[in-house]
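1. kindly generate the corresponding structure for this input.
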Amino acid sequence: MNTFAHIKPIAQYKKVSYYSVSIDDGDTSLFEDFVKNHTTENKNKLDHILNWLKEIGNNYGARTDYFRPEGETADTSALPPQGISRKPQYTEYGKKKANSLRLYCLRANESVVFLFNGDIKTDRKAQNCPNVKPHFKLANKLTKAINTAFIEGDINWNDNWTEISYNEDLIIYF
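-> A predicted model of the protein is given here:
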């Protein structure tokens, strides 16, 4: 049996439009599940990532240096960006600290980002971490499938490559 996904718009800011996908016939997207799963236990870490999404979306655009290269392919990445000195900063007990929560995504270009799911990373490599490994592997599969949909013309760019168009009934198999 094939697994499939539908594209779901998440948010549109001045410089970036964010999308996610819902798997099979699910009502919520992977990103919405991510937010729901981390709202209570990891609220500060989640808020840090959500602030980065706003900051990137309104002020910078989805430049590669704002995304953490963690994927098996060059296109799969994660948030938050590397480095603890960048703003917005994550602090724990009043000290700057690296945020261990990972949100996997596909930075399609500087204007379009697909947000998937993630968790607390406890190992240096995502594929070795029991928490993030399933999200990491799924993000890599979805990245390949979405890139294929672009190549096959199922997802198209507008004239200035700032937005995508697709049939609402588009099914992406992976």
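
2. use CA for all of it now, contacts and neighbours both
-> Will do.

3. in the protein, which spans are helices?
-> For the chain, applying DSSP state H gives helices covering 30-38, 43-55, 133-151.

4. can I get the ones you listed in a markdown table with distance to W157 and mean neighbour count?
-> Shown next, in a markdown table, are the helices of the chain (distance: least, Cα to Cα, whole Å; neighbours: other Cα atoms under 10 Å):
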| stretch | distance to W157 | mean neighbour count |
| --- | --- | --- |
| helix 30-38 | 22 | 18 |
| helix 43-55 | 21 | 19 |
| helix 133-151 | 8 | 19 |
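
5. columns distance to K15 on top of the ones you listed, output as JSON lines?
-> Written out in JSON lines, the entries for the helices of the chain read as follows (distance: least, Cα to Cα, whole Å):
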{"stretch": "helix 30-38", "distance to K15": "19"}
{"stretch": "helix 43-55", "distance to K15": "10"}
{"stretch": "helix 133-151", "distance to K15": "21"}
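
6. which stretch among those helices comes nearest E168?
-> Closest approach to E168 among these (Cα to Cα): helix 133-151, 13.5 Å.

7. structure for this one too, so we can compare:
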Amino acid sequence: MRKDLDFTKVRYYTLKFEDDIQELQKFYDKYQPGHSKSINYIKMWLAEIGEKYGAESRFFRPEDNAKALPPPTTLIRSIDKQIDEENMHLRLYCILLSPEIVILVNGGVKESDATRDSPSCWKEFQFASNIASQIQKMLSDGHLQIKGKMLKRSKSFKLTYKK
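-> Now for the predicted structure:
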């Protein structure tokens, strides 16, 4: 468990597949060099949501069965936060499981209005959506349980995806 992902109201998890680095770290490594302000903006929202609000769906952009950060601009305006228009194009895909648990996946640069027209976003959205479906099935089958800020998985818990 990464300490920087555990806040008062929310514990963020990330995915790690066999012999690979964490998906969140892949996102940071890929976009930090050219999009450091956008990465910091997303990190600020992770901390803000994690400490102040909890993982309410209104803080995440709806993307089918996955979600995305940063929050929608209407929400940012409604809580009197400064909108950083310049750094609103990077998306971090998430799976919102409860007000206390969010799984951070990966993301990309949103280059057009439609996610499917943004190549790096579309690929990562499809990945997040597929994993979200698998996780929902694991929850309903009892192979994954939510206990407060903890995720408990059975021995038969397994996610699969080929990028």
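
8. one step back: quick one: which of the helices of structure 1 is nearest S111 of structure 1?
-> Evaluated over those, closeness to S111 of structure 1 peaks at helix 43-55, with 12.1 Å, by Cα to Cα.

9. which bit of structure 2 covers that closest one?
-> Following TM-score structural alignment, the aligned partner range for helix 43-55 of structure 1 in structure 2 is 36-48.

10. what sits closest to the residue nearest the centre of structure 2 if chain neighbours are left out?
-> Among the residues of structure 2, C94 comes closest to the average C-alpha position under Cα atoms, centre = their mean, at 2.2 Å. Counting by Cα to Cα, 6 or more residues apart in numbering, the nearest residue to C94 of structure 2 once its immediate chain neighbours are dropped is L104, at 4.5 Å.

11. what's the match for that neighbour in structure 1?
-> In structure 1, the position corresponding to L104 of structure 2 is occupied by L115, as judged by TM-score structural alignment.

12. contacting residues around that match?
-> Taking Cα atoms under 8 Å, 6 or more residues apart in numbering as the definition of contact, the neighbours of L115 of structure 1 are Y18, Y19, S20, V21, L30, F31, L103, Y104, C105, L106.

13. surely the fifth one and S22 touch.
-> So the one you mean is L30 of structure 1. Yes: in this structure L30 of structure 1 lies within contact range of S22 using Cα atoms under 8 Å: 6.0 Å.

14. quick revisit: tell me roughly how far the match of helix 43-55 of structure 1 lies from structure 1 on average.
-> Following superposition, stretch 36-48 of structure 2 is found to deviate from structure 1 by 0.4 Å on average (mean Cα distance after the TM-score superposition for structure 1).

15. for the longest strand anywhere in structure 1, what is the distance to the chain centroid?
-> Of all segments of type strand in structure 1, defined using DSSP state E, the longest is strand 4-12. Mean C-alpha position of strand 4-12 of structure 1 versus that of the full chain (Cα atoms, centre = their mean, to the nearest Å) differs by 11 Å.

16. show me what it is packed up against.
-> strand 17-23, strand 172-173 (3 or more Cα pairs under 8 Å, 6 or more residues apart in numbering; DSSP states H and E).

17. gap between the nearest residue to I49 of structure 1 once chain neighbours are set aside and K14 of structure 1?
-> In space, not counting the residues next to it along the chain, I49 of structure 1 is nearest to P80; the distance is 5.7 Å by Cα to Cα, 6+ apart. Distance of P80 of structure 1 to K14 of structure 1, computed by Cα to Cα, to the nearest Å: 20 Å.

18. please apply the same query to E152 of structure 1.
-> E152 of structure 1 is 28 Å from K14 of structure 1, by Cα to Cα.

19. which of those two has more neighbours?
-> With other Cα atoms under 10 Å as the criterion, E152 of structure 1 and K14 differ in neighbour count, and K14 comes out ahead with 13 against 10.

20. the more buried one against N58, yeah?
-> Yes: distance between K14 of structure 1 and N58: 4.9 Å, which falls inside the contact criterion (Cα under 8 Å).
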